[in-house]
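**Student:** Predicted model, plus sequence, below.
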Amino acid sequence: MLGPVLIEQSARRSIKRLHKMYGAPALAAAAQLPALSAALDQHAAAVRDILEFGVDPDHGTPPVVLLTAYARGLLDQARETAPAPLGPEDSPPGPPGVPVDTAGWSEADWMVLRLAAVCVCAAPHLT
């Protein structure tokens, strides 16, 4: 039964990395931007609905694994639909598309907000 344990550990590592990139910065910015806080709440509610209504309750898969799989799907979609990469001199610091300051978070796109919301939903399952 080591397989499921390794899958869950891998999911926890992945979601913790995503939380550092998306979740924590979004929450910090949301503390200063009520509109961002509301948008994150709406995205988090949608993510919870996906898990509640889109997954068989008898599946037995830990929520952190489901959330990580959803986040990976979002990242795959983002890679498929991303515009041509910028040159190194034009690239902002950090992961592509992730705002680097509070003002940037006020203009974050759907994908970035959804990834941040996945991290918010996963946080209770990481302790």
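**Tutor:** On my side now, so go ahead.
**Student:** contacts and neighbour counts: CA atoms only from here.
**Tutor:** Fine.
**Student:** Let me see the contact set for the one residue sitting closest to the centre of the chain.
**Tutor:** What sits nearest the mean C-alpha location of the chain, by C-alpha atoms, centre = their mean, is Leu115, with 2.3 Å. Neighbour list for Leu115: 18, 22-23, 71, 74 [criterion: C-alpha atoms under 8 Å, 6 or more residues apart in numbering].
**Student:** So which of these is the closest to Val65?
**Tutor:** Checking those against Val65 by C-alpha to C-alpha gives Ala71 as the nearest, at 9.8 Å.
**Student:** ok so, going back, of the contacts of Leu115, closest to Val98?
**Tutor:** Tyr22 (7.0 Å).
**Student:** Distance of Ala71 relative to Gln77?
**Tutor:** Counting by C-alpha to C-alpha, to the nearest Å, the separation of Ala71 from Gln77 is 10 Å.
**Student:** got it, and Ala29?
**Tutor:** 25 Å.
**Student:** try this one next to it:
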Amino acid sequence: METLSTLVPAVTAGYGHAKSIRFLDHLMARVGVDGLVAALRYPELMTLVNLHEAEVRDSVALDAVGVEPVALADYAAVILGDAMRTGRLLPADPGEVDWLDADWYLLRLVAVCAVAIDSDCL
């Protein structure tokens, strides 16, 4: 069974569009849904997510063409890989996260999910 941690090497190795979509889908299930719901509930959190979204778009947008799933998944895999290397894992239960006090990497991954939705990558 594929998980985010097993897909990180596959995505960063350039395994293509299908694995990138699966990675983004797993990311949405693990942090995106709960993080975005919390952002809708708390305007201050939405502001933070929007700032992260802008940074994500600046990092992965291909000129005026927009955002491609492979580039977005690769970006998210780097963020997740860096977090995992420093001992910060995704929450076992994202519903238990205090999203108003969430770590930077979680907010950035939620922003990746928001960009994926806005860019029709999911």
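**Tutor:** Looks like it arrived, so ask away. Just so it is clear, the model here is predicted, and its values are computed rather than measured.
**Student:** re the thing from before, give me the element the residue nearest to the centre of the first structure is part of.
**Tutor:** Element membership of Leu115 of the first structure [criterion: DSSP states H and E] is helix 110-122.
**Student:** how about that helix, which residues of the second structure does it hit?
**Tutor:** Using TM-score structural alignment, helix 110-122 of the first structure corresponds to residues 104-116 of the second structure.
**Student:** where do the helices sit along the first structure?
**Tutor:** For the first structure, the helices defined by DSSP state H cover 2-18, 24-30, 34-54, 63-81, 102-105, 110-122.
**Student:** what's the mean deviation for the fourth one versus the second structure?
**Tutor:** In this case it means helix 63-81 of the first structure. Taking mean C-alpha distance after the TM-score superposition for the first structure, the mean distance separating helix 63-81 of the first structure from the aligned residues in the second structure is 0.7 Å.
**Student:** thinking again about what came up before, so which of Ala71 and Gln77 of the first structure has more stuff around it?
**Tutor:** Between Ala71 of the first structure and Gln77, Ala71 has the larger neighbour count (other C-alpha atoms under 10 Å), namely 22 against 12.
**Student:** Show me what the more buried one lines up with in the second structure.
**Tutor:** In the second structure, Ala71 of the first structure lines up with Ala76, judged by TM-score structural alignment.
**Student:** One more: Leu51 of the first structure?
**Tutor:** In the second structure, Leu51 of the first structure lands on Val60 (TM-score structural alignment).
**Student:** Go ahead and confirm that match touches Tyr75.
**Tutor:** Yes. Using C-alpha atoms under 8 Å, Val60 of the second structure is in contact with Tyr75, at 7.3 Å.
**Student:** Can you find the partner of Leu40 of the first structure in the second structure?
**Tutor:** Per TM-score structural alignment, Leu40 of the first structure is aligned with Val49.
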